[in-house]
Every structure is written in structure tokens, then in C-alpha cells.
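Chemist: Fold the following.
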Amino acid sequence: MAITTSPYHQTLPHLTKDNWRDHAADKRARQAALIPKEWRLSPETLDATGDDVTGVPKTCGILSERELEITELDEVEELAKRIAKKTYTAVEVATAFSKRAAIAQQLTNCLTEIFFSEAIQQATKLDEILEKTGKTVGPLHGVPVSLKDQFDVAGTESTMGYCSYLGRISTYDSALVRLLRDAGAVFHCRTNIPQTLMIGDVFNHLFGRCCNPHNRKLIPGGSSGGEGALIAMKGSIVGVGTDVGGSVRIPSAMCGLHTIRPTTRRLPYAGATTSLIGQKAVVCVAGPMARSLSSCAYFLRAVLNLNPANYDPTPLPFPFNDAAYTCTAKRVKLAFGIIRTDHNVTPTPPIKRALDLAAQKLVNAGHEVIEFDSVLLKDAFQLANDIFGADGGEDFKRALDPIGEPLIPGISPTQNSLKTVSEFWQLNYAKELVQQGFLAQWLATAEQTSTGRPIDGLLCPPAPVTAVLPGGNRHAGYTGMFNLLDVPVLCFPVTKVEPAVDSADPYFKPLNEEDRRFHDEYDPQLTAGMPVGIQLVGRRWQDEELLGLGEVVASIIGSKDWAE
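Modeler: You can find the predicted model right below:
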């Protein structure tokens, strides 16, 4: 059957270059009206809040003690068990997380679409099913799941942060939304993103800027930064982000969360609104974000065991591999590689310290850490950027030009980067060569480790910086190189910034002018107390084995207790 519809949204005729700002303001007013009056913070509370607002939900008086108990849970599996046992009703849970999400929105601007009423209606049906049949709908029965503002939900407005998309009503559920519904999940909100998705921050002309709840002067990372802020505020127990250059890992690192960037073709993505439509050389993937790695594993198991290939033609039809997930824990000694620099931008002191701390704790636990030179990957992220810009900026222009919506700061126009078909094929071939070189380098570590095996995992910074001021997160090379390689990657917190020990290096020698700029901008007093994370990289397609390895590493380094 021929495809006759355009994959691009056509800007609706009521939006013009003269009135789009008015329509954006109207959208924000409609959004604010969806928060019930009794869930709104008082002017006195708002005036009294400081930079760190993570404690406000406990003290503002909006949540009952039972609702606080529900939303303080970090483990998805435990919440699902309590709903199944009728310790909590699905309605109680949906209401509690909706209230906390409302509080998070008022303090951080982390939401786009609000589905609080719909969530409670959906939860009511789930409670009725459980009461009538004695059985849950699926492994996520009654669990609230937040969605990055890319995942279409039938009957709701879907803008993806573009003012030019106002009035676009989804006519279907995206594939992952359909699967999660079948797993029993409840959707209570979608979360804020940057215009175009192609930046590690959250700002757009429609919903505005999202801030980091640990310090509202700073960014939450991006592009799944709305998810990062919401989950850090405990307005959601698990959320779905996407990652084409680090977009679940960067906000997780900056907000103190756990996540996995899966290998491509594991989770369904069809039907989701996205940018760079049709670009398949470096593929965007969906990934869970949560406050524990075990919650990410539970989520992934739930999704994979429902066979994503029945919802989307691209995923592999393989269930969660429990044998691979548990195999790492049986190994007496593990070996890890460590990447300390991407040879482009030097990690700031707290990032270096977190990496050293994780490595030392692993060695103290009887494992092995060897150096892994990343010089092969020095130009990997630039190669990815050449791929992203190969259309000469046509994707962005299609969205923005009809109403004259300007690009947000930090996004570089790519009209001079247009590639011919032959040039684009060469970029794909260059990617394959990097992938082959990386695999060979990984396998060659068997000659260096005392285990006689290649390294089990690879430790790496998630970014050169922790959460920073707007405009300060300009380098995604530490995450983006692994998107080019298409390997699974975890990210989790290790510690927090401590100005007394994270002072600037007096012997610093910059690699280049941008490296010098990052060094000069570093301010340990401004970022004091902010989470500091690391990445753990695995082999392609071995996502479950990486998750199991991550559970071992996270336990050794105490990732859930990073703030202490």
C-alpha cells in the first residue's frame, strides 16, 4: 500500500508569524488551569523556596502522609507489588503522583501536557479489573509512567516543544504507549524538552525553561530534562526519555538518577513525534529513567517480555534475557576499562573525582580497572554531528519557517552542511569503521586483564560538567560517541560536588580554546551539592548483561546514597 501522507506536521492555518506568541501564551494558560486549586502552592510557599526545592513536597502540606509514603518509593517493582496486593489502590497512587507532579511543575516547569484527570480515570478502571478478576492487567498495573513530550497519546495535543505544532492532536497512541497500556501503566503527564531536541538543556518558546530541582539556577540537562527534573522531585517513579546523543544520560547525571540507553531495535519507537525524521544512521532510542537501576531493569523486562515486535516492525522479537542479567553476579572477579578523556574537553574536578572514586571502590572490592584509550573516538561525536546536519537544516526549517519561530540559543543552523547522497554514504562507512575499531580495541583488552576475558564494562564520564548555568553544557561528546557506536550505556550517580575537594586544577593545560572556556567557567561554589555521575558501557545487544553488571557496580559504589 502506498504511503500518501507526509511524515511532517503541517502547521495549522490559524497560526501566523504575527500571532504565534499569543497562541503560545494561551497554551501555557490552559496548561496551568489543569492544576486543581487545592494542589497549588501558596504565594508564601513560593516566596520562601530557595534554589533546592526537592524538599518542598514534604513540607508544603498538599500531600497527605499516605501520599508521601507512596511517592517516596523508589522501586517500581515494590510499588507494583503493593498495588497488586491492594495495599494501595491504583487511584490512590495516580492521585499521589499527580499531586507531586503538580508541585514539581510549579517549582521547575518540568511538564508540557497534563493528564491528571485521565490518569485517575484510567486507574479507576484498573482497580475495577483487579477487584473483579483478582488479577492485574500486567507487570506495570497501576504504576504511573511519565512520558517525554515525543510519545503521542491519542486525543491529546502533541507539540514536541514547537509553537508551530500547536493544535496538533494525536490520532493514535505511539507504539511504546500502546505497549505500556497493555502492561497496565497509567500516564499522568508528559515532560518538557528543548526545541529540536538537539541540545543538552531544556528550553523552548512554547513552555519555557525547565530548571534543576537541586539548584534552580542550573539546568537539568537534556533533552529529556523535564523527565530528569520530575523524577528527581519524585513526581514520577519511572519515566520514558529518548537518546540520540546522550538525552537520557545527561539529565540523569545532572539530576542524580539512573538510566539505560539501550541498543537500537530493543524498545519500540514507532509513532513517536521526533526531529530529524528518517535519519537512521545514528538512531534515537527510548530509555527508562528512575531513581534506581533495578527500576530501570524492571521496566525493561516488562517491555521486552510483551514483545515490542508486535507493536513496531523494527524491534527484535526477543524477551528479556534473565540468564544474561544474572550471569555477571556469578563472576568472582570483574574487569573494567576506564576512559578519562575524550581528547576534546577535559572533565571538571568533580567528574574526575567521581570516576576515580568509582574505580577505587571497584578495586577495593577485588575487581580490576585498566586504562582504555579513547583516542579512536576523538572524532566520533563530530562524525555524529555531520550525520545529524546532513540535510542542511531542512528538518528544522520545515518546523520553524511557516511562522518564523526562531531557533533557541545553543542550536547552530546547519544550512551549510548539506551532503550529497554519496557524501552521506561515506559518513555511514566512516561510522562502521569506528564501530569495527572499537570492537577490536574492546576484545584486545583480554591480553591486559588478569581474568583472561575482555573487559566486562567500560567506565566513562557522562559529560565534562555537572549541572551548570544555561548555556554551559555545550559538549555531548562523552555520551554521543556511544550513540554512534550503538552500544548500551548506563548512567548513575556516585557522589556530589564538594567545593573543598573539587577546586580547580592549578596545573590545568587546555586541549583547545573550548577546553579552556569550560575550565574558566567551572565554579565549585555554584554547583556545590549537585549530583555527579558516571557512565558504564557494555557490548552491543548485551543490554541485560550490562544491567546485571550495573547492579553489581551500583551496589559497590552506593549509587542510591549519592547525596549522603
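Chemist: For the rest of this, base every contact and every neighbour count on C-alpha atoms.
Modeler: Fine.
Chemist: tell me the contacts of the closest residue to Glu394 other than its chain neighbours?
Modeler: With sequence-adjacent residues excluded and distances taken as CA to CA, 6 or more residues apart in numbering, Glu394 is closest to Gln415, at 7.5 Å. For Gln415, the contact set (CA atoms under 8 Å, 6 or more residues apart in numbering) comprises 389, 391-394.
Chemist: Would you agree Ala463 is in contact with His475?
Modeler: Yes: between Ala463 and His475 there is a contact at 7.2 Å, judged by CA atoms under 8 Å.
Chemist: Let's see this one next, to set against the first:
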Amino acid sequence: MQQEAFIVVHEWLKQLWPEAEIDCHVVLALTCGSAAAFLALKWVSQKRIKKQIQDACKKRGHGLEKMEKAVQKFKQQNPSVQVAHILSLPLVELTEKLREESLSPESVLYAYMGKALTVNQEVNCVRHFIPECEQHLQKLKRHAEKGLLYGVPVSIKDHIGYKGHLSTCGFTVSLGILEEEDSVLVKVLKRQGANPFVITNVPQSLMTYDCSNPIFGQTANPLNHRKSPGGSSGGEGALIAGGGSILGFGTDVGGSIRLPSSFCGLCGLKPTGSRLSNLGVRGPVDGILSVTLSLGPMARDVDSLVLCMKALLCDDMFQLDPTVPPMLFNEEIYSSTAPLRIGYYDTDGYFLLPPCMRRAVHETRKLLQEAGHTLVHFTPPSVPYVMDELFIKGLFADGGSTLLAMFGKDIIDPSLKHQVNYLRIPNLVKKGLAKIIKPWFPRLANHLNALCGVRSVKSLWEQHDKVKAYCKKFVDEWRKCKLDVVLCPVLGPAFTLRYPGKLLAAVSSTMLYNVLNFPAGVVPVTTVTEDDEEELQQYQGQCGDPWDKKLKKAVEGTVGLPVAVQCVALPWQEELCLRFMKEVETLSCKRRGKTSI
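Modeler: Okay, here's the model as predicted:
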């Protein structure tokens, strides 16, 4: 290898200075010296990164110790507080008790802080404690006016800005940058009486639906520690599912709210992109227009999401961010009992989901029909085209160069190496490989071509135009069927750790509604059964290719884990989406003999 490098350098220097006498020994010394300098620089860089990680982990540890001391101090001073009772209350009931002062904000905050510490010890979901929550609590008590979320402790995803804290996106390069002010979401939450108390973990880059980074490590699913909590809002999903938070906030650019909700058995809402402000939300790659980022809530039940949206859709939100349409929550639409005309499908024609996820759609369809709603089969048009030409090509329009530059300055998390290796392949090689594998692995071939990105600004404009054209086509199909909402599957059940990074393309069920910018929510309706596990053994998938085989392996061993469905409405119809979600939740709970919250 060294000899080859020496020959290349020698020939290059001869071409550069043909008249000069190039001494072979000088060239050899230069080559070896350059190689040694490169290795030395790399070693110094890696050492610096590891030191940054150690410092960040130490700071996080101090924060968690401070949190634990605060909880212990409160318990000693207030031994009669019924922590288990507080943690068992649904959000709507909790807020009522806080407003009528039968529960104190202190007892609720420290109850959730204590539970969050326990959950974090088990699954590593808390990135950092927000010590300012204790001071904010005192401010809340001095305010005469109590907001809709008065005294509610809430958790926020890593990159939702909180003044004086980090927004890392799982990268060490962000460890020295503190937020200068609160994001609009945090400002509105505070004005509505909520109290952000922890920041939750995310995967490195946010471009995956696992939850691991080289700084703070892997987050596990609290329902099964061998499984992923989903991502990229995986820390949120794990904390809420474990009982350490009653209301949390994530972001969604391909399923990052809905997938953790599906994997962890939660309710989650991805609103239309600008229904809630994302000002102050830092991303690893900004400026992507083909695929819409949404910020939204995650909780244990639909009523919590509804209360949250009522609180956030307020004058404070509209004044702090004038780009948010001044649309208050429409109670009339949400409370309507008129029968719905519901489209449904159990597969999108790109990735066939496991048997349990399709079973959930059909069982829910039957329940809705029995409740008096009209169900119409609906086929989403051209999903394979959307996946490659609109989603992947839009998300990686630069061929992944921006992300690769960030990974180049960092340690790559093991869960992402498979994904990063795809991005590292030169475009010419990607295209060549795509041609070779097309006959036996067409989905990967199309995926590789899409990862090449777009060639020029003109091509990018054309790509944006294709997104608009597809949205019109989809809405035309929707209106032709005279639909109010759509019921469809969501990826699940929870994947075994490390598998999400090997199957980015499996997010077709969720990414579709980021490209379309439709509101979409997830509701758990059942659990994986022994029969589902047996049927999985016969699963061949959409194409019978290596991706289908990986998907089968990823979801093995999930008996008892949650199974969810996805509920979709047209843009700006969050209230209708939530009404549909509530109907699904109520009917599913009745069938299981549970009380709908």
C-alpha cells in the first residue's frame, strides 16, 4: 500500500514539474511524512472528541445527581405525598387537580422527576436535567392566571431549544454551543403553565428511527430492553412509556414522532408542518423543502394530545411566530359525532408490514364499520415513486455531503455505520452498483440512485415541482373517494436494537405523510399475539429480497408488545385527525374491555 502511494506521488510530481529532477528518496520521505502527519492529526482529533464526550457525560451525571438530591429533599420534607397516585392520573384529570389546588405543582414535579430518574437508569432516555424547572415552578405559583397546562412537568426532545442548554442532534461538534433563547414551543409551554424538566436522548443525526449516539449511548425500549424505542424522538417515547413523563414533544420528518409512539405503545400526533412553530428547533441539516418537518406532542392517550393542542394553539403562539396560521383549536370539529367516510389500506405497495400491523388495520376497520362509519378501500398512488424520487432524493438532495461532513468530524455511532456507508459510496459507483443489482434487488437499486441526490439547482426546482404535482394527484384520489380521513398501518412492532439503521426504507408508511404534509397520528389498538408470531414465520414481504428478510428478523420476539394504527386527515385538519384518533382509541379500548380515558 505504501509503495503504491509512493509511486502515485512520484508520478504526480513528475507531471507537475517535468523539468525538475525528482529524487525518489525525497518523494518517499514526503509520502511517509504526510501519512504520519495524517494519522497523527486523526489521533489528536479522536482524543479531543473522546475528551468532549467524557466532559459531556460528566456534566450530565452531575445534573442527574442534582435532580436526585432535589427529589430526595422533597420526599423527606413531604413524606405524605402519594407519588403512585400522582403518576397514575391521566393528564386531563391531573390538570384539573392542579387548577383546583387539590394537588400542588411541587408534588407533581418531584413525583415525575423521581420516576424519570428510575426510568432513565433502566433505559438511558434522559439526556439532561433542566435545573431551571425549580425556579420556573416558583414563578408559576406567583402568577394569578393559570394556563391550560398549569403545573404539568413536560419533557422535550434534544434539539428543541431551551435557553442555556445544548441542542446536540447526537453530534459532538454541537457540545460547546448553548441555546441563546428558548424555542417558541418552550416559550408557549411556559406561558400555558407547563414546566419543561428534562431533555431526552436522540440518535446521532436524527436521520434514523433507532435512538443511539456516541455521546450519551443507546436508549432501550422500556417494554423490552432488547428492542428499540424508535426514533428519532426515541428518548421521548421511552420516557413517556416508562411513566417518567406525562407529556412530551418530538419532531417528525419521516416518522420520528409516530414510530416511537408505535414502538412504545403511545399516542402521537404529527401536525401539518406549520400548525405549531418550529422556530428554535435546531436540525443537523436545515433548508430541506421537499419533506416537511413537524413538531408535535406524544402522550399516553388521545385526550392528552387534544388538551396539549388546545393549549398551544393560542395567541402567544401566533404572535411569537407570525408564520403560524392564527387558527385556534376548533372544538366543534373535534366534538362532532357525525359518521365519517374513512378510506383504508393495509399495505402501501412498497414495504409489506408484518402480519400483526395489517391485522390491526382490519380489526379497527371492522370496529369502525360496526360503529356506523363508512369504510372505503383506498390505494395511495405511486408510493415506490414517492419513496425514492421525492422522499430520499429530497432528504439527501446533496447526496448526503452535509451529513457526511458532520460525521467526518465525529465518531460514528455503531447503529448508523450501515447507513453512513451507503452515503460514502461515490455517486458513479452507486449508479454502477444500481445497474448491477437491479434485476434481483430493484428496491436497493432505486434507493442507491436516489441517494445520489440532485445534479443542479434546476433539478432541485424540478424535484420540488414533482412534490407539488404528487400532492395534487393524491388529493384528487382522496376527493374522488369522498373521504374524510384515512386509516392505514404504521411500521412496527418494535425493532430489535441496531436494525433500524439497516432498514431506512422501511419507513414508507410514515414518510408518505411528511412528503404530503398531512396531519397524521398513531394510536395503539392491540398487542402482538402468539398467532402473529407464527404467521410471521411465513412472511415473504413485498419482494422477497434481503430487506424483507431483515424486516422479518427485526420484528421477531415481540409477543405482548404494542401494535398501532395510523390515522390521517387533510392539511390543517388536526382537529378531525384527533377526533378520528379518539374514535379509534375508544372502540379499541371497549373491545379489549378497558375504559377509554
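Chemist: returning to that earlier point: what's the separation between the residue nearest to Glu394 of the first structure and Phe424 of the first structure?
Modeler: Note on Gln415 of the first structure: its distance to Phe424 of the first structure, by CA to CA, to the nearest Å, is 15 Å.
Chemist: got it, and Phe299 of the first structure?
Modeler: Relative to Phe424 of the first structure, and taking CA to CA, Phe299 of the first structure is found at 36 Å.
Chemist: In terms of neighbours, single out the busier of those two.
Modeler: Legend: neighbour count by other CA atoms under 10 Å for Phe299 of the first structure and Phe424, higher for Phe299 (24 against 17).
Chemist: That one pairs with which position in the second structure?
Modeler: In the second structure, Phe299 of the first structure lines up with Cys308, judged by TM-score structural alignment.
Chemist: do the same with Ile260 of the first structure
Modeler: Per TM-score structural alignment, Ile260 of the first structure is aligned with Leu269.
Chemist: Its match - how many residues pack around it?
Modeler: Neighbour tally, Leu269 of the second structure, other CA under 10 Å: 34.
Chemist: give the contact list for it.
Modeler: Neighbours of Leu269 of the second structure in contact, by CA under 8 Å, 6+ apart: 257-258, 296-298, 305, 519-522.
Chemist: The same query, at a cut-off of 7 Å, please.
Modeler: Neighbour list for Leu269 of the second structure: 296-298, 520-522 [criterion: CA atoms under 7 Å, 6 or more residues apart in numbering].
Chemist: And the strands in the stretch 1-150 of the second structure?
Modeler: With strands called from DSSP state E, counting those that start in this stretch, the stretch 1-150 of the second structure shows them at 126-129.
Chemist: What is the end-to-end distance of stretch 511-528 of the first structure?
Modeler: Criterion CA to CA; first-to-last residue distance in stretch 511-528 of the first structure is 26 Å.
Chemist: Most distant residue from the centre of the first structure?
Modeler: Lys132 (37.0 Å; CA atoms, centre = their mean).
Chemist: Between Ala463 and His475 of the first structure, which is the more surrounded one?
Modeler: Taking other CA under 10 Å, Ala463 of the first structure and His475 do not tie; Ala463 has more neighbours (31 against 19).
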